[in-house]
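Trainee: 3D, please:
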Amino acid sequence: MTTALLKQPTQPTAVRKPNRSFIHGLISNKKALTGMAVMIIFIALALLAPLLFPGDPSRITAMASLEPSAEHWLGTTAKGQDVLALTVHGSRSSLFVGLSVGIASTFIGILVGLASAYFGKFIDEALSLVTNVFLLLPGLPLLVILAAFLPPGLGTVILVLVVTGWAGSARVLRSQALSIRSKDFVAAAVVSGERAGRIMFREILPNMASIVMGTLLACVIYGIGAQAGLEFLGLGDVSTVSWGNNLFWAGNEGALLTGSWWVFVPSGLCIALVAFALALINYAVDEVTNPRLRKIKTPKTTPTKAETSAAK
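Mentor: Predicted coordinates:
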């Protein structure tokens, strides 16, 4: 009897497969595909910029203020620099700053939001106080003051934007973490003796994937736009090539007064296109994760003979 039981084949245990509905939803979403296509183009241009336009993009290559032509597709600046080379090389700095600010601000927001929501009491009050102080500080004057007193450079721009931009993401993520903190599975993990770090990052954080993605995209948009604004005011490193510095030099060289639209339109249009693409991806994430925003497709039915005769 016992040998027969031992020889019986054991049933294979069910293996939990990863939920791919989120990825499939993004792939089938037209807004997400459009936004990702635009971002892939800009990232490819940024990576291939040294191959497409080797050398210093700020060097003088032709006569000053030339209109777009077959030789210079976007014309030249008042100094004789190729505008297309400046625009393509400027994407490297602008995208790098935007991604760095977005990742750093979201990471700080995750740490502050999770710790505030999970521990509560004194830690929640202290972190909420610090967050509220940064939220109440006027953003633009603080940006100008910090950028004016710190040494110019990309590191300074990233530091200034992270310091002034993390509070909003922390407030949003804290509110989401508070709602998940009260769920039964979190209470079960606490009762079973799980460590606080494991509960926060293995139980609560995975259920915040959509809001974290939306916060990250919003912070990237903020980083790119704020960098362009600081550099347009002359508070960045004017020796670097970026979309903001391109607008700064276009304003200083009187491109608006002389009607040289080809000098400032490309950089401004690139900023708008990147922000638009990220906003499309953000809205697509909301559509995939929020059932209220999903479009219900009704099947097309052919009218029966009785319905057609009644209509006649």
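
Trainee: drop to CA atoms for contacts and neighbour counts, all remaining ones
Mentor: Fine.

Trainee: Ile221: neighbour count?
Mentor: 25 (other CA atoms under 10 Å).

Trainee: Against Ala275, how distant is it?
Mentor: 6 Å (CA to CA, to the nearest Å).

Trainee: ok, the most centrally placed residue in the chain - contacts?
Mentor: Computing the C-alpha centroid of the chain and ranking residues by CA atoms, centre = their mean puts Leu217 first, at 2.3 Å. Neighbouring residues of Leu217 by CA atoms under 8 Å, 6 or more residues apart in numbering: 102, 278-279, 282.

Trainee: Look up how far Glu67 lies from it.
Mentor: For Leu217 relative to Glu67 (CA to CA), the value is 36 Å.

Trainee: what do you get for Ala255?
Mentor: Ala255 is 12 Å from Glu67, by CA to CA.

Trainee: neighbour count winner among these two?
Mentor: Ala255 (19 against 16).

Trainee: Go ahead and confirm the more buried one touches Val263.
Mentor: Yes. Checked against CA atoms under 8 Å, the pair Ala255 and Val263 is within contact range at 6.7 Å.

Trainee: and this one, so I can compare the two:
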Amino acid sequence: MLLPSMTPWLATGLVLVAVIVVFGVVGPYLVGDPDAISDTGLSGPSAEHWLGTTQTGQDVLAQLAHATRGSLQIGLMVGVLATVLSAFFGIYGAYLGGFADEAFSLLSNVFLVIPGLPLVIVISGFVPRESRGLWTIAVVLALTSWAASARVLRAQTLSVRSRDYVAASRLSGEKPWRVIGVEILPNLLPVLASQFVYAVIAAILGEAGLSFLGLGASNSSTLGTMLFYAQNGFALPLGAWWWFVPPGLVIALFGMGLSLINFSIDEIINPRLKNARTARRRAKAARRRERRSATGTDGTAGTASTAQEVAR
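Mentor: Below is the predicted model:
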């Protein structure tokens, strides 16, 4: 498997994701208690409270650090669960073929036909609020987001399964789990990585939407719950931008960083994207050379203009 070349987009994505991950992992240990109440309610950013306070005087920076950790946990859990489910139904089913492949494909099609967001809302609504923890929300989001990835992995597995070295391994009597793990799975790692990144993005956005509707995890802090409490506290009508802008900005920046990383992974999966980027670079370099030649930077046009001045 080839590693993606470092591009400005990939570097930007890695920096954004790394900064937010470090903030979510280390930040809660450096800030105070997010539930501590003070007498400076709904005050703007200051030296004491860098991101201001909520309506009840809670520090927004402390809440943001703990909420970022909660959202990262949700994204990681959903990403792992959805990737495992899509790999099982997509890769294992396509390798077995026959009735198993048809049954898994039918199940994937059923989940693809059902609208995702309404299904998540219905499932979350039936789960009692006291039972809605991080794991419950993660399982709900994973169950509604694996089908599309399974279809992609199934198509890739069917292509790899027909290759000679896979057929040779099967004919030699290798066990199915070894053929999948040694011969097929390494060829699908870029696809799995791309699907994992996409699942994390969808999970964080989905959890934020559920929490904003009041269907998120109870007794836990996420970026979605921050937006929910900001809405209930009339932060927007009161002009308390420091209450709802930071969590929304973290979600946007983290999603943008993961998307940039995903674009770079796509260049491994689809060589046409890499070739198109190389062609654009060559075209830009050719245009720069033409401009330098036209303006006399390379000395040709400059010599002609100097000769004209001497003749005058």
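
Trainee: By neighbour count, which of the contacts of Leu217 of structure 1 wins?
Mentor: Counting by other CA under 10 Å, top hit in the contacts of Leu217 of structure 1: Gly102 with 27 neighbours.

Trainee: Which strand or helix spans that one?
Mentor: helix 83-119 (DSSP states H and E).

Trainee: counterpart of that helix in structure 2, which residues?
Mentor: Mapped onto structure 2 using TM-score structural alignment, helix 83-119 of structure 1 spans residues 60-96.

Trainee: buried ones in the matching stretch?
Mentor: Applying a neighbour-count criterion of 16 or more other CA atoms under 10 Å, one finds 60-95 buried in stretch 60-96 of structure 2.

Trainee: Just the helices from structure 1, written as ranges.
Mentor: Secondary structure of structure 1 (DSSP state H): helices located at 2-7, 21-27, 30-52, 83-119, 121-136, 139-149, 154-181, 184-191, 196-198, 209-232, 243-252, 255-258, 261-289, 305-311.

Trainee: any idea what Val274 of structure 1 aligns with in structure 2?
Mentor: Counting by TM-score structural alignment, Val274 of structure 1 corresponds to Phe254 in structure 2.

Trainee: My understanding was that its match contacts Leu16; is that so?
Mentor: Yes. Taking contacts as CA under 8 Å, Phe254 of structure 2 lies within contact range of Leu16: 6.5 Å.

Trainee: the more surrounded of the two?
Mentor: Neighbour comparison, Phe254 of structure 2 and Leu16: the larger count goes to Phe254, with 23 against 19 (by other CA under 10 Å).

Trainee: Could you report the neighbour count for the closest residue to that one other than its chain neighbours?
Mentor: Spatial nearest neighbour of Phe254 of structure 2, excluding adjacent residues (CA to CA, 6 or more residues apart in numbering): Val17 at 5.8 Å. By other CA under 10 Å, 19 other residues sit near Val17 of structure 2.

Trainee: repeat for Gly224 of structure 2
Mentor: 30.

Trainee: Ser71 of structure 2 versus the closest residue to it other than its chain neighbours, what's the distance?
Mentor: Residue nearest to Gly224 of structure 2 in three dimensions, not counting chain neighbours: Ala208, with 3.8 Å by CA to CA, 6+ apart. Using CA to CA, one gets 8 Å for the distance from Ala208 of structure 2 to Ser71 of structure 2.

Trainee: which residues are common contacts for those two?
Mentor: By CA under 8 Å, 6+ apart, the residues touching both Ala208 of structure 2 and Ser71 are 222-223.

Trainee: ok, how many other residues are close to the aligned partner of Ile204 of structure 1 in structure 2?
Mentor: Taking TM-score structural alignment, Ile204 of structure 1 has Ile184 as its aligned residue in structure 2. Look at Ile184 of structure 2: counted by other CA under 10 Å, it has 23 neighbours.

Trainee: returning to what we had before: the residue nearest to Gly224 of structure 2 and Thr225 touch, don't they?
Mentor: Yes. Look at Ala208 of structure 2 against Thr225 with CA under 8 Å: they come within range, at 7.2 Å.

Trainee: Need the overlap of contacts for these two.
Mentor: Gly216.

Trainee: Give the aligned range of stretch 214-229 of structure 1 in structure 2.
Mentor: Stretch 214-229 of structure 1 lines up with residues 194-209 of structure 2 when matched by TM-score structural alignment.

Trainee: starting at the chain centroid, how far to the matching stretch?
Mentor: 6 Å (CA atoms, centre = their mean, to the nearest Å).

Trainee: What is the mean deviation of it from its aligned residues in structure 1?
Mentor: Taken over the aligned residues, the distance from stretch 194-209 of structure 2 to structure 1 averages 0.5 Å (mean CA distance after the TM-score superposition for structure 1).
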